[in-house]
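**Student:** I would like the atomic coordinates for the input below:
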Amino acid sequence: MLSEPMINRLNEQINLEMLSSHLYLQMSSWCAYKALDGCSALLSQHADEEMAHMRRLIDYLQETGGLALVGGMQAPPKEFNSLQEMFEKVYAHEQFITSKINDLVHLANTEPDYATLQFLQWYVAEQHQEEFFFKSILDKITLIGLEDRGLFWIDREIAALAASGSKEVTAIESTPQI
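**Tutor:** As a prediction, this is how the structure comes out:
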């Protein structure tokens, strides 16, 4: 059985994962509105992934006798000054989520709650991958730039990343080149 502090922190993480999903879904919509189809597809996929992270936490709470609590939240931001600013916010958000996962790991380690500690290792590895992934997108934006046709090329690069992660986005690859 989980301790009350662990149940509370896992519930907090459930709601942070839901917030992440909503944030990326809103960003996906902003990108679609700006005709950045590749970025929109990638962020939509990422929103689904974050929802899966939330469900994984809910399942763990239920398996261990805890009550999952899904709360309300504020709407995520809907406007961004640039694609770079938006991805900087994604990267900062992922760093924040990593810090929250690390707090959970610390709690599991100090209680000690070895089952939860083992469960959380997947999230530790996932957060490392996500930070690396979004940092690489920011690096591509810096390398290519957003002037002239840079925005077009960035969107194509991100479309390729999205296509490699899901079959739903393969139509983007077959779009005629300009």
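**Student:** when you work out contacts or count neighbours from here on, use the C-alpha atoms and nothing else.
**Tutor:** OK.
**Student:** now do stretch 30-47: distance to the chain's middle.
**Tutor:** 13 Å (C-alpha atoms, centre = their mean, to the nearest Å).
**Student:** should've said stretch 2-10
**Tutor:** 23 Å.
**Student:** just stretch 5-21 next, same as before
**Tutor:** 14 Å.
**Student:** who touches it?
**Tutor:** For stretch 5-21, the external contacting residues (C-alpha atoms under 8 Å, 6 or more residues apart in numbering) are 46-51, 53-55, 57-58, 61, 66-71, 73, 76, 93, 97, 100-101, 104, 107-108.
**Student:** compare with the first, here's sequence two:
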Amino acid sequence: MKLSTKMKKALNDQILLEASATNSYLAMASWCEVTGYQGAADYFYAQSDEERTHMLKIVRYLNALGTIATVPATKSPSSSYKSLEVLINTALKNEQAVTKAIHNMVEIAQKEKDHSTYVFLEWFVNEQVQEETKFETILQKFDLLGRDKLGINEIDKFLAAEAAAPTEPAA
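**Tutor:** Next comes the predicted model:
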């Protein structure tokens, strides 16, 4: 199967987005760990690993089609945050940008009648619904539990439990 130039570029751009997300979540985990949010640190270390898995899925898809994937350099992510809530909000915005890029690739696949890539991208579409919902749910906890030390401690415990939960199966 031959991919169009436009689809190759979109998939390689997505590799960059996923690599950037991996690094961003790693920086967030580091900030959380140093700041004393061990549950959040564990959560974001796991998120970083998950984003790397997403990146590898795309690399392997391109390779399976005989197209060498472009492994990008990434910009250094922010390593300082005003609060845990600001950090979570940043993560949600990053996921929303990834969702937009995936939807763009789906539109390209539809226009080009690239059924194989369309089917490949369905997994990412569903994954992004889960990703955005996760961060929206965490942000709701600030309203439910509060922004005082006890509320934030409970949110950190929630994130620790989420980090310990089984992760997505490798597909």
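**Student:** just the buried ones among the contacts of stretch 5-21 of structure 1, please.
**Tutor:** Applying 16 or more other C-alpha atoms under 10 Å to these, the neighbour count classes 46-51, 53-55, 57-58, 61, 66, 68, 97, 100-101, 104, 107-108 as buried.
**Student:** which SSE is L161 of structure 1 in?
**Tutor:** Under the criterion of DSSP states H and E, L161 of structure 1 resides in helix 150-165.
**Student:** buried residues in that helix?
**Tutor:** Across helix 150-165 of structure 1, burial judged by 16+ other C-alpha under 10 Å covers 151-163.
**Student:** with structure 2 overlaid, how far apart is that helix on average?
**Tutor:** If you overlay the two and look at helix 150-165 of structure 1, the average distance to its match in structure 2 is 1.2 Å (mean C-alpha distance after the TM-score superposition for structure 1).
**Student:** right, and the helix or strand after that helix?
**Tutor:** Next in sequence after helix 150-165 of structure 1, counting helices and strands by DSSP H and E, comes helix 170-173.
**Student:** matching residues in structure 2 for that next one?
**Tutor:** Against structure 2, there is no aligned range for helix 170-173 of structure 1 (TM-score structural alignment).
**Student:** check the offset of the helix or strand containing A29 of structure 2 from the chain's centre.
**Tutor:** For A29 of structure 2, the element it lies in under DSSP H and E is helix 5-35. Helix 5-35 of structure 2 sits 7 Å away from the centroid of its parent chain (C-alpha atoms, centre = their mean).
**Student:** and if you look at stretch 156-163 of structure 2?
**Tutor:** 17 Å.
**Student:** now stretch 102-120 of structure 1
**Tutor:** Using C-alpha atoms, centre = their mean, the mean C-alpha position of stretch 102-120 of structure 1 is found 22 Å from that of the whole chain.
**Student:** check which residues of the helix holding A29 of structure 2 are buried.
**Tutor:** For helix 5-35 of structure 2, a neighbour-count test (16+ other C-alpha under 10 Å) marks 7-8, 10-33 as buried.
**Student:** average offset between it and structure 1?
**Tutor:** Helix 5-35 of structure 2 sits 0.4 Å off on average (mean C-alpha distance after the TM-score superposition for structure 1).
**Student:** show me what contacts A69 of structure 2?
**Tutor:** 12, 59, 62-63.
**Student:** for H22 of structure 1, give me its contacts.
**Tutor:** Neighbouring residues of H22 of structure 1 by C-alpha under 8 Å, 6+ apart: 47, 75-76.
**Student:** and what of V71 of structure 2?
**Tutor:** V71 of structure 2 neighbours (C-alpha under 8 Å, 6+ apart): 12, 15-16.
**Student:** which one in structure 1 is aligned with it?
**Tutor:** Counting by TM-score structural alignment, V71 of structure 2 corresponds to V70 in structure 1.
**Student:** how big is the offset of stretch 119-134 of structure 2 relative to structure 1?
**Tutor:** On superposition with structure 1, the mean distance recorded for stretch 119-134 of structure 2 (mean C-alpha distance after the TM-score superposition for structure 1) is 0.3 Å.
**Student:** how about that stretch: buried residues?
**Tutor:** Across stretch 119-134 of structure 2, burial judged by 16+ other C-alpha under 10 Å covers 121, 124-125, 128, 131-132.
**Student:** Q95 of structure 1 touches F132, doesn't it?
**Tutor:** No. With contact defined as C-alpha atoms under 8 Å, Q95 of structure 1 does not reach F132; the gap is 10.2 Å.
**Student:** just name the closest of the contacts of H22 of structure 1 to L2 of structure 1, please.
**Tutor:** Checking the contacts of H22 of structure 1 against L2 of structure 1 with C-alpha to C-alpha, the nearest one is A47 at 28.4 Å.
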